[in-house]
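Next comes the sequence, and after it the predicted model I'd like to discuss.
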Amino acid sequence: MSLSIYNQLNKMSHEPIEVIVVGLGFMGFGFLSLTKNSPGISVPLILSRRPQETVEYLIKEGYAAQIESNPNTIKDLHKKNVIAVSDDLDLIKSYENKIVLEMTGTVDYGTDVALRTVEAGKHLVTMNPELQATVGTPLKELFDQKNLVITDVIGDQPGSLARLIASSKLKGFKPIMAGNMKRYLDIHATQSKMKPWADDKGLAVRQTVSFTDGTKQAIEMTLVANYFGMSLFGAGMQGPRVDNFDQVLNVFNWNDVPPEGVVDYMIGRNLFPGVFIVAEHEDPHQQKYLRYLNLGDGPRYILFDSYHLCHLEINETIANVALYGSATINNGNNPVTSTIALTKFDLKKGTVIDGIGGDTIYGSIRKAATNSEYLPVGISHGAILKRDIPQDTPIRLEDVELPSTPATRLLKLV
């Protein structure tokens, strides 16, 4: 976060930006805790599908909290440093504030939240690439019509890559690859296999499976590709295995990079959980400076952030929205990629797909123009197969009966 933003937020400590938080999971609580020690942003209201459980958790963690759905009472409680908790999504409209922070990690419930937010005339900040990459484009059209902002956050990989790309362009670089890193990939990972690891880390097993089988990464890079108009080397990402990070310049064929650049990733046990770009600098006079700065001889250079700090960086996005009406990253108006669903195993007719992080499908990024007939992974949950489909096969929309949900209705698929 720039010092100027921090200073502005610091001046607002007595009249902070009020943010309604929807979803109090692992990252949601981390953000709430951050607001105690970071100026200018406060949380008067948490919307949760399990309000009593949420209140009990907050009290256990040392917060004053109670169930409340009256907007005026919530204002009064906020003045007393008491957090209101409710399952009433109508409060998005009836409570007076300007920003909603959606952190549910779901597509269907998240879509409902997003539609209510734009109807209320408020800005939407999400920590939910799944939502953005699935229904972000039609949502953006609705938010644009009302001159409102919809954006994902700095802190998650897509937002952190967006910040890195913007910073590189200010330095005169031309990004030709936006990159992500994985230490482990098993496209056939199951919940039973990953549960011990998830329990050890304190994470939901569904979330853990989505990391492990590559779905989460495909969705994140879909969002980056669509916001910046970047493409793919071929049918999907290549994901070469490497021993060390600096091998990136040697494992891709740079002659195959299209003018708009590509998104891709590397996999290796020694990689760090950060983001990187490969960029060229078109000013030949800068090459001697870049060599002096230990970035190499060029013509391609690696720029990276060795970490992304998740909830600790969300305030920067919120401040940019509140102070400048500026988005960090969204799915854009003309998406060029999508993440489609493939079968993890041989699936029989009548199988009900259990969605992202489940045991039936995984997601893979594809070019949108040539893959519009396939099932987006973000709306796969609850879809019923109309025929037998072999393992590792892309599922077509015509292969499934889709449930009626806020997301499928918004996409006009039901």
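That came through fine. A quick note: this is a predicted structure, and the numbers were derived from the prediction, not measured.

contacts and neighbour counts: CA atoms only from here.
Will do.

Could you tell me how many residues sit around the nearest residue to Arg300 once chain neighbours are set aside?
Here the nearest residue to Arg300 in space, its sequence neighbours aside, is Glu280; by Cα to Cα, 6 or more residues apart in numbering that works out to 4.7 Å. The burial metric for Glu280, expressed as a neighbour count using other Cα atoms under 10 Å, is 18.

element containing Glu280?
Under DSSP states H and E, the secondary-structure element containing Glu280 is strand 275-281.

Now do the buried residues in the helix or strand that that strand is followed by.
For strand 275-281, the following helix or strand on the C-terminal side (DSSP H and E) is helix 286-292. Neighbour-count burial for helix 286-292, with 16 or more other Cα atoms under 10 Å as criterion, is recorded at Gln287.

How far does helix 286-292 sit from its chain's centre?
For helix 286-292, the separation from the chain centroid amounts to 35 Å (computed by Cα atoms, centre = their mean, to the nearest Å).

what angle do the following helix or strand past it and strand 275-281 make?
Under the assignment DSSP H and E, the closest C-terminal helix or strand after helix 286-292 is strand 300-305. Regarding strand 300-305 and strand 275-281, their directions subtend 150 degrees when assessed with axes from the mean of the first three to the mean of the last three Cα atoms, to 10 degrees.

In addition, the following structure is provided for comparison:
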Amino acid sequence: MNLSHLLNARRAAGKPVRVALIGAGKFGSMFLSQVPHTPGLEVPVIVDLDPERAREACRTVGWNDSLTAATTFSADAAKAISGNIEVIVEATGNPAAGIRHARAAIAAGKHIVMVNVEADVLAGPLLAEEARKAGVVYSLAYGDQPALTAEMVDWARATGFRVVAAGKGTKYLPVYHDVTPADVWSHYGLTAGEAQSAGMNPQMFNSFLDGTKSAIEMAAIANATGLEVPAGGLLFPPCGVDDLPHVMRPHDKGGVLEKSGVVEVVSSLERDGRPVFRDLRWGVYVVLEAPNDYAADCFRQYGLKTDSSGRYAAMYKPYHLIGLELNISILSAALRQEPTGQPHGFRGDVASVAKRNLRGGEMLDGEGGYTVWGKLMPAAASLAADALPIGLAHRVRLKSDIAHGAVVRWSDVEIEANDDTIKTRRAMEASFSTRGK
């Protein structure tokens, strides 16, 4: 990597990389904490629904008064996209806003780093194609698990290995799919009061617990790498780092995978709730297959953990630092015109599944809420089932009763066909659903 040298050259030339941030939540705040320590990188504009909250976030992460005074804080995204800005960071987490901001940035000739993986999974293949045609970069966010996993997949393929499986770790038990914001904190070992005093959003944290965020991230990885999605959804097998080559291999080789070349999430908990030994809860992995006996011998000679055959091995990164690592995406886009992962196809989708028996007339409350969770599905299967994407399951009213565990369909909800987000999603489906067949 040569990014720091390239950035120093830009700094010496008096041409800093200028970034606008949209969304100053946790991810955005972590990125902002690194800005004062990255000479040559400037963030002159920060946009948030609550500009004063964004200003306070800068103070909290260590910005001094002069740096804060030199920054424009606004609720108007147009301020981020206009002017002498090179890279837009979209970190709102709102799918509709993310799509809108990405398209505006692309139209304005700005690179876009899409922290908003919810928007990416809803319409990312179309947005990335529009960016490529416009000559700008659309990128997944380094530091978040999809970009880190995509990097490991690219490393494995570029070095000549076949990728058997790739993904991340998380804390998972099957009962988590039905957890709601009302009882989420008990699974994190917190009281509601402790979480509230720490400023923790129960619906956001519940999306990590109930499987929705894992599904979204695996769909993003599948769409970026071409890896396939398990036909029945994620398995979440309990697995520590030492067992990755043994567990994450195909059925016919003694593992749990339906086939080679898929995304999957491993759990840091055994099914009885005991912690997995040397778990990968915070990390990412890739399992690869030696193409010949010589490479398999090298695995052994250099100490890689392998399965009993010696042909399957794993590489992993035990941690991810989300916004603290975001500069890699920003600088890669600005200085090398390269993304740190981007969707090239539509292989994975995330369907809305009822957390309980739902009645017609109820309002869905989206990712991490009380009504639905997001299940990973192959894109073709999701389209065939008429599955409502989780990114569109917010503030829409049911027309039909939905049984607990059933997939919510487009026809089950009241949809405004002229809504720009829905039109973008439908355009993405039309453009990408038949590609690669």
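Okay, I see it. Keep in mind that what you see is a predicted model, and the values were worked out from it rather than measured.

quick one on the thing from earlier: so how far does the strand holding Glu280 of structure 1 sit from its counterpart in structure 2?
On superposition with structure 2, the mean distance recorded for strand 275-281 of structure 1 (mean Cα distance after the TM-score superposition for structure 1) is 0.9 Å.

Let me see the contact set for Pro390 of structure 1.
343, 345-347 (Cα atoms under 8 Å, 6 or more residues apart in numbering).

now, which of these lie within strands?
Cross-referencing the contacts of Pro390 of structure 1 with the strands (criterion: DSSP state E) gives Thr343 as the overlap.

Assign a three-state SS to the alignment partner in structure 1 of Ile330 of structure 2, would you?
Under the alignment defined by TM-score structural alignment, Ile330 of structure 2 is paired with Ile318 of structure 1. Using DSSP: H, G, I helix; E, B strand; the rest coil, the structure places Ile318 of structure 1 in helix.

From the contacts of Pro390 of structure 1, keep the buried residues only.
343, 345, 347.

For Asp399 of structure 1, see how far away the last one is.
The one in question is Leu347 of structure 1. Using Cα to Cα, to the nearest Å, one obtains 12 Å as the distance from Leu347 of structure 1 to Asp399 of structure 1.

tally of neighbours for the residue nearest to Leu269 of structure 2 when sequence neighbours are not counted?
Nearest residue to Leu269 of structure 2, sequence neighbours excluded (Cα to Cα, 6+ apart): Pro275, at 4.6 Å. One way to gauge burial is a neighbour count; for Pro275 of structure 2, by other Cα under 10 Å, it gives 16.

And Pro275 of structure 2, how far from Asn206 of structure 2?
To Asn206 of structure 2, Pro275 of structure 2 is 20 Å away according to Cα to Cα.

nearest to Ile59 of structure 1, of the buried ones among the contacts of Pro390 of structure 1?
Checking the buried ones among the contacts of Pro390 of structure 1 against Ile59 of structure 1 with Cα to Cα, the nearest one is Thr343 at 42.5 Å.

Output the buried ones among the contacts of Pro390 of structure 1 in TSV; the columns should cover distance to Asp76 of structure 1.
Conversion of the buried ones among the contacts of Pro390 of structure 1 to TSV gives the following (distance: Cα to Cα, whole Å):
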residue	distance to Asp76 of structure 1
Thr343	51
Phe345	54
Leu347	54
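
All good on my end, thank you.
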